[in-house]
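Peer 1: The following comprises the amino acid sequence and a computationally predicted model.
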Amino acid sequence: MAEANHGKWTYCVDLAREEGRRRTRRRGGFATRAEAAREMKAVLDGELRGVYEDRRTTVASYLREWLAAAKERLAPNTYAGYADCVERDLIPAFGHHRLPDLRPKHIDCWVAAQQDAGRGRVTIYRVVSTLRNALNAAVRSWRLRYNPAKHSVPPKPRAAERTCWTPDEAAAFLRHNAEHYADRLTDLFEVMLGTGMRRGEVLALHWSDVHLMDRKLYVRWTLAAVNNNESLFREPKTEASRAWISLSPRVMAALHRQAALQVAAHPDGRLEGLVFAKPDGLPLRPQWVLDQLRKRTAELGLPKIGLHDLRHTAASIMIAMGIPIAVVSKTLRHTTLAITINLYGHLLKDSADEAVKALAAALDRADAERGASESPLPLAA
């Protein structure tokens, strides 16, 4: 029917009853009768198939709606990454399309154009993966029949192999810090290399979770830096990460130094707040800590590494010292042993060599023992 005095068209349709109550859908504002009829047909077809594709929803409006709904359940950094992909790439590229009209060819053409322009493979992968995740939600909520991005995501680029220091390099770095700086970062780097803690876990460590008498600390928080600007404390992502960590004598000494400095600086001589912080007690900026790591690394001419590589260095040293992989996994607080093996399996070559040699030796010994105990068989006549 036409709307009086507005020149617009409206449709009204009865839908299947729900809990005994009649349902009526009425929508207006269509420019032509044909447009209203098409939308009404789509509603009836959606009622039959269980999927309702609203042709007035654009990709842009849907993506912003999806972001708003997902914000509460996403980690701050994850949300910031999704929002960046949506506003910087997805909406400019596909936002003008009606949501039901988006096709795989649109996405494939965009991917090809980005690759031809020399865009990074990791960036392209992240953008299209974000679109796929968003459209998966539309399929689950019966707003799309299929996900046009399902098969358009390029292969995930293989992660570059992490750079790890040798024990000599790690020791030289710590010694350089102690001799030329002797500041809070000297102790922070000692704790990171001596425990394998993650960057965010060290920067969020509170004195209330450090138990010096028991030579342990508890990981309760992690620091998330959103766009390296806003710092937020949150719980670790996995249950395995929230765990006790044993402290070596070196790490204990570093924490005792920090404790003494902070007690002396506190007007009431109390030990509270963050273990590693600015003079005003606020968290250290991760980027500043990384800049200092690179500056001090360059002074020694050591291989350039990132903060997370200190954790990898700790793991590689433990493996090189013959610590069983299950113990390394537990120390690093990985959710499963498979994660540890996938990350550090290439470091286990020597262990694998020793394992097969031990297996062969056991079989040879069993053969030798059996041969010695058995009498020779009689020769045939």
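Peer 2: Thanks, I have the structure now. Since this is a predicted model, take the numbers as computed values, not measurements. Numbering: from 1, shown residues only.
Peer 1: all contacts plus neighbour counts: C-alpha atoms, from now on.
Peer 2: Will do.
Peer 1: how far is the helix or strand containing Leu185 from where the chain is centred?
Peer 2: Secondary structure assignment for Leu185, by DSSP states H and E: helix 184-195. Distance, stretch centre to chain centre, for helix 184-195: 23 Å (C-alpha atoms, centre = their mean, to the nearest Å).
Peer 1: can you map out the strands along the chain?
Peer 2: 9-18, 21-30, 210-211, 216-218, 222-226, 230-234, 244-246 (DSSP state E).
Peer 1: Which elements pack onto the helix holding Leu185?
Peer 2: Packed against helix 184-195 by the contact rule (3 or more C-alpha pairs under 8 Å, 6 or more residues apart in numbering; DSSP states H and E) you find helix 167-180, helix 199-203, helix 249-265, helix 307-320.
Peer 1: The ones you listed into a markdown table, with extra columns for mean neighbour count?
Peer 2: Shown next, in a markdown table, are those (neighbours: other C-alpha atoms under 10 Å):
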| stretch | mean neighbour count |
| --- | --- |
| helix 167-180 | 15 |
| helix 199-203 | 22 |
| helix 249-265 | 16 |
| helix 307-320 | 21 |
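Peer 1: now for those, which one comes closest to Thr24?
Peer 2: With C-alpha to C-alpha as the measure, helix 199-203 is the member of those nearest Thr24 (52.5 Å).
Peer 1: and the closest one, what other elements does it pack with?
Peer 2: Looks like helix 199-203 contacts helix 184-195, strand 222-226 (3+ C-alpha pairs under 8 Å, 6+ apart).
Peer 1: Please identify the most buried of these.
Peer 2: helix 184-195 (a mean of 22; mean count of other C-alpha atoms under 10 Å).
Peer 1: Need the contact partners of the helix holding Leu185.
Peer 2: 170, 174, 177-178, 197-199, 202, 245-248, 250-251, 254-255, 257-258, 276, 289, 310-311, 313-314, 331-332 (C-alpha atoms under 8 Å, 6 or more residues apart in numbering).
Peer 1: put this beside the first:
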Amino acid sequence: MSADSELSNELQRVLQEFGPNLKPLSPEEAVQKFLKSEKSELAPATLDEYERELTRFVGFCGEHGVEDTTEFDGRVLHDFKIWRRDEAHDGEGSLSKKTMRDELYLFRKFLRFLESIDAVTPRLHAKIEIPTLDPGEGERDIDFASDELNAILTHLEKYEYATREHAVWVLFAATGRRPSGLRALDLEDIHLEGDEAYIEFRHRVDGETETRLKNKKSSENTVYLSDSAAEVIQDYIDTNRVDVGEKGRSPLLTTVHGRLSDSSIRKYVYKWSRPCVVGNSCPEGRNPDDCEAMESSDRAVKCPFSKPPVALRHGYISNLRRQGISLHTISDRCDVSEEVIEKHYSELSEKEKRELRREELESNTGSDDGYL
């Protein structure tokens, strides 16, 4: 027996004797244990996103014959990273570094959890290399122009007045909040009487039903409603809201099945942001009769010009910035930090930012010279 073989055998013996006593799990069991451990800390929508992303890894394991967590090693992690980047998606080419970075952060968190329950070898998470982004890379370039929004609201006002879908769009346009915030609203949160109409956003985790807000109690506040928005919401409640209960609660946005789902809210935004459905021509000149995105509301996401709810939020925040509203006020109204607004949400050009800085200086100093 060679010296190298003897050394290898000795290393194996030491690892077996003194190494961790791993308790294997199937990939499916590992993911479910991780999700259960995270359930109390995450909003349901975030938990669903975690499950969708980790289910891809379970699929990878099935395709590549990885049967339990003790088989996870540097080679498996490397192969999964390449598979996810180049093969396991619908688009052409490779996934962006931004998408890969976000997903690998989650995957590394998943591996740390498995280490904590002795399902994988210690420090396995350290083998995950997170892509580094260049300055400005990965920042979103999403905006929802005010004239585009006005065209949609005008169409809904004329043809879908005070329907559930109209109410959803009005709430987005009037508050700039996330879909989960709108979904969480109850009738008791809507205050339309008196001189000033407003909405309360509340994080509810007690009782039999939960409607969480992204930043939990920190997300709670009240948001003023304009007279026109308040009128639409009141008419929706009076004429089109389905009167269903939810274990002691009365949701604002309802269907015959109960509280409106996040997925339905997203579907309404994609549906009505297709240019052709509100009377505009298709920017690509497509014939609606032949267009895949016009086959049904579920296919609206296929339209290259339809927008997700985050675009409405971007547009709302950017519009407030263009009006000179302070970051502090926008942060409080829209439940987002000033730092995040500056980096991700304000779609202002450099010229617009420069003008805002000039106007701020003038309003506070009476001059744009800088020094007093």
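Peer 2: That came through, no problem. Just so it is clear, the structure is predicted and the values come from calculations on it, not from any experiment.
Peer 1: And the TM-score between them?
Peer 2: Once superposed, the chains reach a TM-score of 0.67 (TM-score structural alignment, normalised by the length of the second structure), with 307 aligned residues with a C-alpha RMSD of 3.9 Å.
Peer 1: if I read this right, Glu235 of the first structure contacts Trp221, doesn't it?
Peer 2: Yes: between Glu235 of the first structure and Trp221 there is a contact at 4.8 Å, judged by C-alpha atoms under 8 Å.
Peer 1: For the two, indicate the residue with more neighbours.
Peer 2: Just comparing Glu235 of the first structure and Trp221: by other C-alpha atoms under 10 Å the higher neighbour count belongs to Trp221, 22 against 17.
Peer 1: Quick check: the more buried one vs Val210 of the first structure, distance?
Peer 2: Using C-alpha to C-alpha, to the nearest Å, Trp221 of the first structure is found at 12 Å from Val210 of the first structure.
Peer 1: again with Tyr344 of the first structure
Peer 2: Counting by C-alpha to C-alpha - Tyr344 of the first structure and Val210 of the first structure are separated by 29 Å.
Peer 1: of these two, who's got more company?
Peer 2: In terms of neighbours (other C-alpha under 10 Å), Val210 is the more surrounded of Tyr344 of the first structure and Val210; the figures are 19 against 16.
Peer 1: Quick check, that one in contact with Val202.
Peer 2: No: contact between Val210 of the first structure and Val202 fails when scored by C-alpha under 8 Å: they sit 11.4 Å apart.
Peer 1: closest to Asp14 of the first structure out of the helices and strands packed on helix 184-195 of the first structure?
Peer 2: Closest among these, using C-alpha to C-alpha: helix 199-203, at 55.1 Å.
Peer 1: which outside residues touch the closest one?
Peer 2: Here helix 199-203 of the first structure makes contact (C-alpha under 8 Å, 6+ apart) with 188, 191-192, 219, 221-224, 274-277, 283-284, 286, 307-308.
Peer 1: Same question for stretch 67-85 of the first structure.
Peer 2: Arg126, Val127, Thr130, Ala224, Ala225, Val226, Asn227.
Peer 1: What is the burial count for the first one?
Peer 2: By that I understand Arg126 of the first structure. Using other C-alpha under 10 Å, Arg126 of the first structure is surrounded by 17 other residues.
Peer 1: OK, contacts around it?
Peer 2: Arg126 of the first structure makes contact with Cys85, according to C-alpha under 8 Å, 6+ apart.
Peer 1: What of the third one?
Peer 2: When contacts are counted by C-alpha under 8 Å, 6+ apart, Thr130 of the first structure is found next to Tyr82, Cys85, Val86.
Peer 1: how far away is the residue nearest to the spatial centre of the first structure from Val226 of the first structure?
Peer 2: Central residue of the first structure (C-alpha atoms, centre = their mean): Thr78, 7.7 Å from the mean position. Distance, Thr78 of the first structure to Val226 of the first structure, by C-alpha to C-alpha: 9 Å.
Peer 1: what does Ala93 of the first structure give?
Peer 2: In this view, Ala93 of the first structure and Val226 of the first structure are 25 Å apart by C-alpha to C-alpha.
Peer 1: now do His96 of the first structure
Peer 2: 29 Å.
Peer 1: do Arg140 of the first structure as well
Peer 2: From Arg140 of the first structure over to Val226 of the first structure the distance is 29 Å, taken as C-alpha to C-alpha.
Peer 1: Next: Glu239 of the first structure.
Peer 2: As judged by C-alpha to C-alpha, Glu239 of the first structure and Val226 of the first structure stand 22 Å apart.
Peer 1: And His346 of the first structure, by the same measure?
Peer 2: Counting by C-alpha to C-alpha - His346 of the first structure and Val226 of the first structure are separated by 33 Å.
Peer 1: and what of Ala37 of the first structure?
Peer 2: 47 Å.
Peer 1: Is Pro122 of the second structure in contact with Leu111, as I believe?
Peer 2: No: using C-alpha under 8 Å, Pro122 of the second structure makes no contact with Leu111, being 9.4 Å away.
Peer 1: Looking at those two, which is more packed in?
Peer 2: Between Pro122 of the second structure and Leu111, counted using other C-alpha under 10 Å, Leu111 has the larger neighbour count: 24 against 16.
Peer 1: Please pull up the equivalent of the more buried one in the first structure.
Peer 2: Alignment note (TM-score structural alignment): Leu111 of the second structure maps to Leu135 of the first structure.
Peer 1: Thought Asn147 was touching its match, still the case?
Peer 2: Yes: counting by C-alpha under 8 Å, Asn147 is a contact partner of Leu135 of the first structure at 5.7 Å.
Peer 1: picking that back up, any shared contact partners between Glu235 and Trp221 of the first structure?
Peer 2: Counting by C-alpha under 8 Å, 6+ apart, nothing touches both Glu235 of the first structure and Trp221.
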